[in-house]
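Chemist: Predicted coordinates and the sequence they were generated for:
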Amino acid sequence: MGPPKIEKPADTGSTDCRDPSRGKQGERVVASQNPVTTILKTKLRPPVMVPGLVERPRLTHALQQNPQRPLTLVSAPAGYGKTTVVIQWLHASNTQPAWLQLDERQNDLRSFLNHFVSAIEMHIPVACVNTIALLQAAQMPPLGVLAETLSNDLDAIEEPFVLVLDDYHLVAEPAVHELLEDLLRYPPRSLHLVLITRHDPPLSLSALRARGWLTEIRQDALRFSQPEVRAVLQEMAGTTLSDTALAHLELEMEGWIVGLHLVGLLLRSHAEPEEFVLSLKGGSQQVQDYLLEEVISAQPAMIREHLLKISIVDQFCAALVEALTRVDGMTDAQMTGRDFLEEIRRSNLFVVPLDVQNEWYRFHHLFQNLLQGQLKRCHGNDEIAALHLRASEWYEVESLIEDSIDHALAIGDSQRAAEIVERHSRAMMNEDEWHVVEKWLARLPDAQVMNRPELLLARAWIHYYRLNVTAIPPILDQVDELMRKDPEISNLSGQVAFFRGFSELFKGDGVTSLKHINYALEHIPLTDHEFHAETEIIFGLAGQMQGELVRVTQTITGWLAAPSPLHPIRETHLLITLSFVSCIAGDPMGAAARLKRIRLVARANELEYPLAWCDYLDGIFHLQRGEVDLAIGFLKKALKRKHSQHARAAVDAIVALAIAYQLRGQTNQAEATQRTLVEFVNNLGPLFQPLADSCALRLAVMQGQSEAVQRWLGLPTPGVEVMLFWFEIPCVTRCRALIADGSAASLKTAQERLHEYAVANEAQHNTCQLIGMLCLQAVAYQKQGEQEHALNCAEKAARLAQPGGFVFPFVELGPPMAQLLIQLRSNKVGLELIDRLLSAFPHEQADSRRVDGIEQTAQVVAMPTSSLPQRTSKSINAPTDALTNRELETLELLSQRLYDKEIAKVMSISIWTVKSHVKHIYEKLHVNNRRQAVARAEELGLLAGK
């Protein structure tokens, strides 16, 4: 089944560079409101504006000239001062930006988007909540869904803001480029995106340029002019050169600021600055190499050695410097890490401060590259490997695990990398960050994983969360083999027992399942709250399957009543388990009673996943009780959360919504929901295709589409599964179709299968599914002319349904079931539920004066289409209602990305009138937001010039 995945709320304390768990000075890491992963705070802050920079008003003016444009592109090779210019512009315009410093790790969509929204959250708290919910999903939604959700989240931000993505050239993942492409197709009105890159990104820049949506700053503009070169050298070295020397320097450096910086550093100590400048020849690359080497060689030996050693890391603080530069286990007493940082800051040695506390720094990329080259020339491979090992050890102590793995793999030490993952994977899994562990495992050689049971079990959990359960047994076999060879790793036996119990449950063997699960509960410590909570769900389901509902309920209630507060993961799992078993036992209202507390816990801890479960379960419970309008309301909410939900439950919710619409006679909505289901399942993969097919068949039965039913019956028969509380069971819907077909052979086959299913569900104490089996059996018997058997099944179903108030399994079957219920009532069967059941049928079906005519009008086992409100001639994709002239004018201004107050000013109307026009536009175009309205208007040719 794959029970709920519930995330722990993150700790948002700031940290120092020595210990990221302590809330002190350095702000090394941030666990943002988005709990998907840990983010380095230094990546989410712009570099500090250092004093003494030469002002470049021509560039800041160019950047500021069109702030309403959605995209600014600053593109030039390394060393042209791209980031500095952007910082100067933001400082000059008094703009506090959202900032993201990218690196190669953002080359997957989840990581990129997680960092993207975290950067915005640093600037605008509680932004992008819907996107964050999608990021918590076990399986990422389709790119289009992510892009639209993100765009809507951004469009909901009222105040304009700037988001800078620095070093965008490091992103090679096509999906990231596609995401930005989609975002910029209909840009959110509040967003001004700035891309800083060494080369043009693969975006439709020409289209953006043609629409006037792009500001560009390129290499030619970034080149320093002769007056700017003079100002730089004067600021850095206090040197004034002749026009001839300046012209020569400008020619050789091609306006390249890093080269000018190097010259300025060397001129500080040069006796003949003019002569030195005129001697520089050979083009910018050759001059660059020469100047960099000159700058490094001019440093004191200790500084030079420190520079080389710390070049292996991308960011550094005092403690990391000391870890890398210690000699024989001792830090050089003559220079602490902080002393070194002060020295290179004072010397202006191409260091970029990353925080206002001056804790974290990085080198300019070109300078770092040169230092790394010299390190290789000056030190042997063993010495360099020792440096990487020190870095790996330091990062691991500071809980910066990905950095630790990076440095282990940088020297080919896959064994250490595997040991790091082994030590930290369980903690990450317990924080529900299994997809991070998945990335770690993917970086390890398979041989390292196959001999480590901890890593094998981590892989098994990942398959479990992805519902790829068939991949788990071979992993367990390998773990068993390793445990036989090494008894000391028996502490993992609880996890193995969990997977064995899980497997047996879904074979329908509750006895064996419960045996394994009881063992797992004893051997999985409560500190592993994620694993323990998953085990407790299977404990509940297996116990219910064995008829131990009372014991299961009492046990779980006792756990919930523990004197110390429960971890939110465990508490929510336990409450959901009680809902599951109550529903299976035929008590949907008892199950629903648990949902209130789940919602309280989930909202208090900002947990999206259990809220999705609540919407689904509430919808199913109300539908089973015949409260269709309430069910539709909850199921529509579940549909909106489908990407945040357990995949099987999300699919089940969409099926239930389609069937609920059809029960209401809303065929258009039912079919639209079915199309949504098909699209959703196509993205999930083939595992869920039988459920989409089954929904289509079930709708065909309800709509009386006999030809469609016949076509579906020609397909292979679905397999039998443990039915639990699921609404849609393909093998059962196939029986619905066989009964609808009505031939003797079909009815016989349906009856045999239904008997088998009923016996299995009765043995498993699954009252919820048994009621449905009996209802179908009753109608099958009726069609075969076996009225007594039909009435017996109908009465048994009604007696089981009465305590929980089940209505839907009867009403779905339409006139044939109504006839049986009327007959039961005339036989004086004393069940209060029968009158309630009959009242839920359309009047003409439940009228006892028309008993003889019911069978004649019912050609299929369902409420026939003729008895339902008919489909209107207006389809979902029908032409829009005519927009008024003022609405068209408003729509045109929406397309120009104006705010409501700006539209009101242009049209000389109140902001409330604007909101009214916008509301009517949404209704007439059948859309939900501005982005969709503009896109729909373009499709219909409603915008001028489109």
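Modeler: All right, it came through fine.
Chemist: from here on, contacts and neighbour counts on C-alpha atoms
Modeler: Will do.
Chemist: Excluding chain neighbours, what is closest to residue 611?
Modeler: Excluding the flanking residues, the one nearest residue 611 by C-alpha to C-alpha, 6 or more residues apart in numbering is residue 599, at 6.1 Å.
Chemist: residues contacting the one you found?
Modeler: 610, 611, 614 (C-alpha atoms under 8 Å, 6 or more residues apart in numbering).
Chemist: Pull out the buried positions in the one helix or strand it maps to.
Modeler: Using DSSP states H and E, residue 599 sits in helix 595-604. For helix 595-604, the neighbour count (16 or more other C-alpha atoms under 10 Å) marks 595, 598, 599, 601, 602 as buried.
Chemist: try this one next to it:
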Amino acid sequence: MLEPDLLGTKFTVPPVRSRLLKRSHLLTLLEQNRRVPLTLLSASAGFGKTTLLSAWASQYNGQVAWLALEEQDNDPMRFWAYVIAALRKAGAPVGAPAEALLHSSQSALLTGALTSLINELANLEQDIALILDDYHVIREQALHTSLQFMLEHRPPNLYLLLASRVDPALPLARLRARGQMLEIRETDLRLHTEEAGQFLRQVMGLTLTEEEIALLETRTEGWITGLQLAALSLRRHTDASAFIQAFTGSHRFILDYVQGEILELLPEDQQRFLLYASVPTRINAEICQALTGEAASQQALEGLERENLFLLPLDEERRWYRFHTLFREVLLARLQTSQPEQFLRLHREAALWYQRQGWAHEAIPHALATRDYVFVAELLGDCVERLSLQGELKTLLAWIKQLPTGVLREHPRLATSYLLIFNLLFPFSQQEQEEKTYLQQLQESVEQLLQSGNHTSLPAIEQDRLRKRLLILDTWKLAKKALSAGNMEQLSKVAEEMQHPELDDDALWQQHGLAPFAMSWRMAGNFPPMVTAIQKIRQRARIAQDRSQEVHILWGLIAAQIALGQLREAQDCCQDLQQLINSLKIPLPLAAYPTLFQAQLAYAWNQLDVAHRAARQAIDRTLPLQYMDILMGAYEVLVRVCIVQGDLTGAEQALSEMEQANQAAGIPLFRPWIEGLKAHLWLVQGNLAQAVGWAEHTPYRQEALTYSVYSRESTYLILARISLAQQNYPQALQLLAALLSSAERLSRAGSIISILAWQVAVLQASGARQEAKRVLSRLLTLAEPEGYTRVFLDAGEPMYQALQAWLATEQKLASPVLATYALDIFTAFARTPGETVVQPGTSLSSTTQTCPASPLLEPLTPREQEVLYLLAEGASNQVIAERLVVSLTTVKKHVGSLFLKLAADNRTHAVALARELSLL
């Protein structure tokens, strides 16, 4: 995962100038910031807000995180990436989990990212002050909301200081009423007569009388920039008194005054340097040379700083500078008025210089300033891949939309990228008519280009690429429509009919081109094409040695393998995924997928303690992030384990948490899943009437009889179990037959095994014992290679009876492997003394006891046990390799396997869990 392009000068505290007006009373006031969550410095430009904060930061005895904000920081991902970088620069080791969520295209994960960041900050021992300078440039409401969230939930060791020209869109009145805000405003920042005298004499080096100082202070109203401008002019006047008498006017007058009294008195070459160098917001010698042609640009910059010509250093090395904002505005206004052709040329040169550095956030605004949108489109085409890898999709979306429709028609790659990004960021949004029309026009323009004869200039390979992009976009439309409407039949049709195209494209399409197909395939349960597509992408990633991309697709492959009943392969891939996560230090939520899969595999193999621990761990790690794909799967395992272990209170609690998480996320797709688990719990509690009442009024029964969708399969199985509990065997068998037909058609062996288990139970309970034995033989044959256990036990007393009958008549006819497997399953049904009679269709959860199971998914091998002992001693991988006389790669493989089997995050966690399980 690439880091975004972050300029170090933005989170570097501006150095304090040697000749600085000391404002002790304001510094003392700022020291009170530890008493309140927010300190606000709000005043017009030129009142010394930044200078005051940098002076305070230089004497603060805690950690100071500084961030100078710009227009480009209105992207939430970029804004918070900079905040995290600033916190790290200050010495706070935080932000890895939050960054993972910021890189996600799901905007809903922003709150989760902030929750993670706040929790990490709360664990720091030292106080930290976060200073956001120039906050007035932030206009994105999502950022105001997210900053308010941080304020409301901030840890007690975090203090926020904002400098802004306008009051920020935060609940200031509420904070003020509660005494939770310290305010420093324009009246506080104005220089009084004594301070004005110190500034003019000590900082600007002028010799003035008290009367002259008082007059200047009155004329400028204590505005420090006005005093500085006046002082620069005074240096060039022999009669100071006459100048001061004539010096009058508003701030606007003073800005106009700069041109005549400062710029025109400078040498022509220095004027030219100032005007040309004012185009970028930050400058160094290299970009100044590119813009001005001045080979001695570094010396020129240092000279301007010595002359106090409003040039402020941004680092201690004096490499990067910026002009005072108002002074730069004057320079730009003069440049645009006097040399309009140079104004556009310089913006173009600045854009090209930044593009060569790989700094898209600086290049594109300069390109846009040229108003040459073809030029902008060309630059955007060069940075789509990099910014998409960095997760800055919202920034890309905003930039591309600034291009006129006519330009986008001539750049179909950008048009299609805009459409894909929009789908990724707003997959289920209700669009305004204007937005719908715009999106439709964009896609139609690409379609028309390919259909007409105007595409002859496009190479054949480019035409093919665009057609494949359009196919992906069409699939998005169909999948979104089906999911939003809850039309599972249509979704199944999409999944079956659409073939994922082979993509030779940029990173944006390589990473996300599979998304609509995978979404359709997964929800419809059509996993074979999903596995094929992922395996091909995985192979390409391996050839390209792109291990990061392999992580991003491997979890989807494992989910498909489990659904296809390939538990052993899933376990192997899970181990590969865990090793990649460990070696690449992949953060949450991806880092939690192996834990979820461990829980699901452990439940299938009846390793209940491991399943419970892994499910709980997956929930704890992803609940703050509201990552629903992992949360829902982990909650399902937790509910089922609690039911099996007889902890019905725990099952109710887990179900309640599951429902609350889904309500907060607002995802209707999980609703049937949750309802089915509730009905399952009612059956176990003996509340058959409530379960029947739900079954009679749910719309899912009729859907299951006409077509089956994987996302609701567990709900349909609960309906069959309710029919079994009612002894309505024909209805149960009819439903199961419909489910089996669908699963067989899509070769979904995991589903087939579950359905066959309940067919055995229904047939046995109904008295069709010969048919039950026949189905059981098929079930045992399918389940044995993968070691399924729990699926038999969950089917309850009827399954126990069917196994007993099968062993009595079929055991000798079956293969030794299958006979041993059936006997092992039967043994797991061993009853406790005094067991009550189990009614047909009920679970043996609370009335049977499974044989003591190993605490691990698989027992440790002798070599893994040796590695575990050495880990407990604190040995490094290299030391372990030397002690065991094996390669370092082999050691890493054994360590990864240990982490997987123990469901551990790291070495310390693995050793602690091993001690709990008496493995050490």
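Modeler: Ah, there it is. Everything numeric in this text was worked out from a predicted model, so none of it was measured.
Chemist: TM-score for these two?
Modeler: Superposed pair, TM-score by TM-score structural alignment, normalised by the length of structure 2: 0.77. Supporting alignment: 812 aligned residues with a C-alpha RMSD of 4.5 Å.
Chemist: measure the residue nearest to residue 611 of structure 1 to residue 190 of structure 1 for me?
Modeler: For residue 599 of structure 1, the distance to residue 190 of structure 1 equals 32 Å [C-alpha to C-alpha, to the nearest Å].
Chemist: Strands along structure 1, start to end?
Modeler: For structure 1, the strands defined by DSSP state E cover 29-30, 39-40, 71-75, 98-101, 161-166, 191-197, 214-218, 351-353, 361-363.
Chemist: Provide the aligned range in structure 2 for the longest one.
Modeler: Residues 158-164 of structure 2 are where strand 191-197 of structure 1 aligns, with TM-score structural alignment as the criterion.
Chemist: how much space between the closest residue to residue 411 of structure 2 other than its chain neighbours and residue 450 of structure 2?
Modeler: Using C-alpha to C-alpha, 6+ apart and skipping the chain neighbours, the partner closest in space to residue 411 of structure 2 is residue 377 (7.3 Å). Using C-alpha to C-alpha, residue 377 of structure 2 is found at 20 Å from residue 450 of structure 2.
Chemist: Could you check which of the two is surrounded by more residues?
Modeler: More crowded of residue 377 of structure 2 and residue 450, by other C-alpha atoms under 10 Å: residue 377, with 24 against 18.
Chemist: Would you mind finding the match for residue 112 of structure 1 in structure 2?
Modeler: Residue pairing (TM-score structural alignment): residue 112 of structure 1 is matched to residue 79 of structure 2.
Chemist: tell me the contacts of its match?
Modeler: residue 73.
Chemist: With residue 806 of structure 1 instead?
Modeler: 624, 625, 626.
Chemist: Also residue 83 of structure 2?
Modeler: 65, 67.
Chemist: And for residue 713 of structure 1?
Modeler: Contacts of residue 713 of structure 1 (C-alpha under 8 Å, 6+ apart): 734, 737, 738.
Chemist: Ranking by neighbours, what's the top pick from these?
Modeler: Within the contacts of residue 713 of structure 1, neighbour counts (other C-alpha under 10 Å) peak at residue 737, which reaches 28 neighbours.
Chemist: Can you give me the first-to-last residue distance of stretch 200-215 of structure 2?
Modeler: In stretch 200-215 of structure 2, first residue to last residue: 12 Å (C-alpha to C-alpha).
Chemist: for stretch 366-375 of structure 2, that is, sorry about that
Modeler: Note: stretch 366-375 of structure 2 ends 11 Å apart using C-alpha to C-alpha.
Chemist: who's in contact with the nearest residue to residue 107 of structure 1 once chain neighbours are set aside?
Modeler: Nearest residue to residue 107 of structure 1 in three dimensions, chain neighbours excluded: residue 173, at 5.1 Å (C-alpha to C-alpha, 6+ apart). When contacts are counted by C-alpha under 8 Å, 6+ apart, residue 173 of structure 1 touches 107, 108, 109.
Chemist: Then residue 658 of structure 2?
Modeler: Residues in contact with residue 658 of structure 2 (C-alpha under 8 Å, 6+ apart) are 631, 632, 635, 674.
Chemist: And it? What does it align with in structure 1?
Modeler: By TM-score structural alignment, residue 658 of structure 2 lines up with residue 677.
Chemist: center of structure 2 - which residue?
Modeler: For structure 2, the residue nearest the mean C-alpha position is residue 101 (1.9 Å; C-alpha atoms, centre = their mean).
Chemist: related to what we said a few turns ago, now distance to residue 184 of structure 2 and neighbour count too, for the contacts of residue 658 of structure 2, in TSV please.
Modeler: TSV is the format used below for those (distance: C-alpha to C-alpha, whole Å; neighbours: other C-alpha atoms under 10 Å):
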residue	distance to residue 184 of structure 2	neighbour count
631	45	25
632	48	20
635	49	25
674	52	21
